[in-house]
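Asks: Provided below for reference: sequence and predicted model.
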Amino acid sequence: MTLSWSSSGLDVHLGWQPETGRTGLAAAIRAAIRDGRWQAGAAVPSTRALAQDLGVARGTVTRVYADLAAEGYLRTAQGAPTRVATAGALPQSPPRPAAREVAPRWDLRPGRPDLSAFPGQAWLASTRKVLQRVPATNLGYASELGAPELRDTLAVYLARSRGVVADPARIVVCNGYSHALTLLTRVLHGKGVDEVAFENPSLRMYRDLVAANGPRVVGAEVDDDGIDMSALDSPAVVVTAAHQYPMGVTLAPHRRAALTRWAGDSGAIVLEDDYDGEFRFDNQQVGALQALAPERVVYAGTVSKTLAPALRLGWLVLPRSLVEPMRAAIVDSGSRPPVLNQLTLAELIDSGGYDRHVRRSRTEYRSRRDRLLAALPGVVTPRGISAGLHLTLMLPDGGPTETEVLAACRRRAIGLEGLRSYWQDEGRPGGVIVGYGAAAKHAFAGATQAFIEALWEVTP
């Protein structure tokens, strides 16, 4: 609806539809003010003039003006015309809601389990058992370190499945790995740790998280034997020893011994991120590095790969010297995982349901990895051991490039990641990281076929 008021100095197109009523009129005037079509400080049409032009009751316009004045868009004064508020007095525009992440049609994003395989019935049964027998007092404010039942269960589980030296008194339960890493970084920084080394390549998100909490971040090269210690000189280092992310290699025995010996001699702290240690396919699982030096190695685990990231359940097994500082850091953060989820996970592990789910998942993911490898063209070179939820593919110098492969995948609505963003410096080899765990079982064949087609499209 086009309206013009020469007497007020405003000549605007007010996008108002009569059927929207008073609410719609108020929204249209707000928009005109925010857009600058009703200039700051300008006199607005009188209620009589605007009502006549719009064909509405004068009382309607009066109420709209009163509402907008109360909100700060208009200012009124006795015996003076109503005006648009000055620029500095206008209310801030409300933030637009963040766009929801839309999953790609073909989901090959790394680091994600098949959420459709979540053991819902087993989780529900464990929840019911917990609710039937848990004392009401257990639903109060939990221990800062986590529910004692879960810490007791984790101590047994981690000892038998990963070889971790895990006294329940040294276990702290966190809201996933990011929360654990944040708190540990703050504790270490408070103890004078001003530098943390990360494997190069590694996940940028975690490097940024550490840097945001004080220490500077440096890189340590990774080769076929894992992290190269020749230039390692930081008071703390983060490693993915069982299955390096994203290159997929395992820290060799001589490097494991050297790393823990170095930590003992230098007093450094090693954070072992055992993000997918349950999923080793080709051999007996490699035990945790932590067992070699429990007082120098912090062990980190999570259910984000075995069950679901949304549960926000992770844990650290700490050296004794860090238990009380971590307790204080948790209190300061004010963030703890829900007690009911902790108790349910403990019941799921104790009942054997967790192990059964991990075994089923291990079989499925191994099959997917084998099928993906069998379908790949010779133009790419797979890296890493047979384990985990992802496969890193190196690209040849003569093409296709990482940029070309990612663009071809986007055209087919395939979600995966490029390798270059994982390096801490420029000029490194390109590649793609394919997550074979994320797709639902029925969709994996289609996702694989779409990816192979994308590769062939850009292959010279």
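Replies: Sure thing, it's come through.
Asks: From here on, just use CA atoms for contacts and neighbour counts.
Replies: Will do.
Asks: what's the longest helix in this structure?
Replies: Using DSSP state H to define each element, the chain has its longest helix at helix 353-375.
Asks: Excluding its own residues, what touches that helix? List them.
Replies: 119, 122, 278-281, 306, 348-349, 382, 386-389, 391, 436-437, 444, 448, 452 (Cα atoms under 8 Å, 6 or more residues apart in numbering).
Asks: From the residues you listed, which land in strands?
Replies: 382, 391 (DSSP state E).
Asks: which of the contacts of helix 353-375 are buried?
Replies: Those of the contacts of helix 353-375 that meet the buried threshold are 119, 122, 278-281, 306, 348-349, 382, 386-389, 391, 436-437, 444, 448, 452, by 16 or more other Cα atoms under 10 Å.
Asks: Walking through the stretch 151-300 of the chain, point out its helices one by one.
Replies: Using DSSP state H, counting those that start in this stretch, the helices found in the stretch 151-300 of the chain span residues 176-190, 204-212, 253-266.
Asks: what about Arg356, distance to Leu115?
Replies: 16 Å (Cα to Cα, to the nearest Å).
Asks: next one: His189
Replies: 36 Å.
Asks: and here's the other structure:
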Amino acid sequence: MTESWANQHLSGEPISGADLHLELHGLAPGPGPRAGLRAGLMDALREAVRTGRLVPGTRLPSSRSLAADLGIARNTVADAYAELVAEGWLTAQRGSGTRVAARAEPRRPAPAPPRTRTTRRRPTYSLLPGSPDLAGFPRAQWLAAARRALMTAPYEAFELGEARGRVELRTALADYLARARGVYADPGRIVICSGAVHGLMLLGTVLRARGVRALAVESYGLDMHRNLLVRAGLRTPALPVDGHGARTGELADDPEVGAVLMTPAHQFPTGMALHPDRRAAAVDWARATDGLILEDDYDGEFRFDRQPVGALQGLDPERVVYLGTASKSLAPGLRLAWMVLPDELVGEVTAAKGAVDWVSSTLDQLTLAEFIASGAYDRHVRSMRLRYRRRRDQLVSALAERAPDVRVTGIAAGLHAVVELPPGTERPVVEAAAWQGLAVEGMTRFRHPSAGPSPAGSGGTAAPGASDALVVGYATPPDSAWAGALDALCRVLP
């Protein structure tokens, strides 16, 4: 006889304890059926402990619960537990139940270290760009919003829901984006997605199906964005970047380009805002060619020198797709982002999203909707803006004192700065940082394969940091590690 999962019984008796999977292979020899069952149960428990399925400290079901699950007498289970306690397999204490005893694990020889003269240290500090200070996540306020959202959620909210996302979140976002970012955002135009990369993947699929062959990207940016667009079947020519942002006047040079991906509020990673003339040129190009602008507003709320630059989408909502995300303002682990689409794209993007059945958690959507509607989101953004501005000021001050030969640019907004280096020193500095336990990225890491090392714009305005430079994410370390990360950075700079 083989017993599989001991499921909760349906006899009407109180259900207690945890499920426990045991393999009882036949009846062990004994003077009677009870002795045979007890020995079989003991063997099954020993085997579960030996193989590691029951780890030390695991609490076992009560004798009453396990007996009911297995269909045997409670005394049989109690006797088996008692004998295994005596043998040292289990422990039993009043108030804490019966648990698997802490047994000595066999020692395994540690792997020999590689035979090298020196071993590179694992990163102790991280100044990698792209991540907020996760220690600043507003746990208490988020929990309060989650409780309110859960208590007021309609029953149908626990179904799969529609592909566009919960109407509560789309409505809250429409109000917030119009007020804070200057976006024309009707709830019917908004589609919720699982991160900005997911949104970009959907847009790439839709554009390719529409016959678009090439989607221009800025000459400095994230390679994962370029790669997923290439996987969608699109060519990704580089649009040069200089001190005024992307050179949008050159979009017309490639007749196959039907769309462009840009970061106009805060170019990533050089840190420049797109010049007003170039914003207008981009919209003029889109209107003249029936093209589309994909606006990645990844950290638009965090402007330090003045009010945040308004979204490009406000200039022409039918020619611009606005991409926003909670990854920088709250945390990337939430996997919540949104697209504000031209009317003609809503149905196509929604259909593409439904085809891959990739829907963000309903409860997370409802929580974010409540978080925004209650004003907690605005308060959190203002608080983090002050925190990041202090970090930026501390970075600039420390570099001015300890590395006066380097120049810091791209500091008007965002969560990172560009530290310009003497020619030929970027790679040695990045390697020296790694040896010192500091993770940091060089500007070269973000350069488009076809882009030159130091593009020049109108009037010879070079992109800040477009040659040798570090892209320093000053938001990444928690407060406890910030001073150490800053000190490690200053030590490796020339």
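Replies: Cool, the structure landed. Just so it is clear, the model here is predicted, and its values are computed rather than measured.
Asks: picking that back up, could you say which of the helices of the stretch 151-300 of the first structure is packed most deeply?
Replies: helix 176-190 (a mean of 20; mean count of other Cα atoms under 10 Å).
Asks: In the second structure, what stretch matches that one?
Replies: Under TM-score structural alignment, the alignment places helix 176-190 of the first structure onto residues 195-209 of the second structure.
Asks: could the helices of the stretch 151-300 of the first structure go into a markdown table alongside distance to Ser161 of the first structure?
Replies: Formatted as a markdown table, those follow (distance: least, Cα to Cα, whole Å):
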| stretch | distance to Ser161 of the first structure |
| --- | --- |
| helix 176-190 | 19 |
| helix 204-212 | 26 |
| helix 253-266 | 19 |
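Asks: quick one, which of those is nearest to Pro168 of the first structure?
Replies: Nearest to Pro168 of the first structure, of all these, is helix 176-190, at 16.6 Å by Cα to Cα.
Asks: Have a look at how far, on average, that closest one is from the second structure.
Replies: After superposition onto the second structure, helix 176-190 of the first structure sits on average 0.3 Å from its aligned residues (mean Cα distance after the TM-score superposition for the first structure).
Asks: From the contact counts, what lies against that helix?
Replies: With contacts taken as 3 or more Cα pairs under 8 Å, 6 or more residues apart in numbering; DSSP states H and E, helix 176-190 of the first structure sits against helix 204-212, strand 297-302, strand 314-317, helix 320-333.
Asks: What residues in the second structure pair up with the first one?
Replies: Mapped onto the second structure with TM-score structural alignment as the criterion, helix 204-212 of the first structure occupies residues 223-231.
Asks: can you list the residues that contact that stretch?
Replies: 197, 200-201, 204, 215, 217, 235-236, 446, 448.
Asks: rerun at 7 Å
Replies: Around stretch 223-231 of the second structure, the neighbours that count as contacts under Cα atoms under 7 Å, 6 or more residues apart in numbering are 201, 204, 236, 446.
Asks: mean deviation (superposed) between that stretch and the first structure, please.
Replies: Mean for stretch 223-231 of the second structure is 0.8 Å (mean Cα distance after the TM-score superposition for the first structure).
Asks: can you check stretch 480-491 of the second structure too?
Replies: So stretch 480-491 of the second structure averages 0.9 Å relative to the first structure (mean Cα distance after the TM-score superposition for the first structure).
Asks: Specify, as a residue range, where that stretch falls in the first structure.
Replies: Using TM-score structural alignment, stretch 480-491 of the second structure pairs with 442-453 in the first structure.
Asks: Need the residues that contact the longest strand along the first structure.
Replies: Counting by DSSP E, the longest strand found in the first structure is strand 216-223. Contacting residues not belonging to strand 216-223 of the first structure are listed as 194-200, 207, 211, 227-228, 232, 424 [Cα under 7 Å, 6+ apart].
Asks: change it to 6 Å
Replies: Outside strand 216-223 of the first structure, the residues that touch it by Cα atoms under 6 Å, 6 or more residues apart in numbering are 195-200, 227-228.
Asks: Same check on stretch 266-275 of the second structure?
Replies: Contacts of stretch 266-275 of the second structure (Cα under 6 Å, 6+ apart): 221, 244-245, 264-265, 410, 464.
Asks: So which bits of stretch 366-376 of the second structure are buried?
Replies: Neighbour-count burial for stretch 366-376 of the second structure [16+ other Cα under 10 Å]: 366-373, 376.
Asks: Can I get these in CSV including distance to Met384 of the second structure?
Replies: Compiled in CSV, these are given as follows (distance: Cα to Cα, whole Å):
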residue, distance to Met384 of the second structure
Leu366, 23
Thr367, 20
Leu368, 17
Ala369, 19
Glu370, 19
Phe371, 16
Ile372, 15
Ala373, 18
Ala376, 12
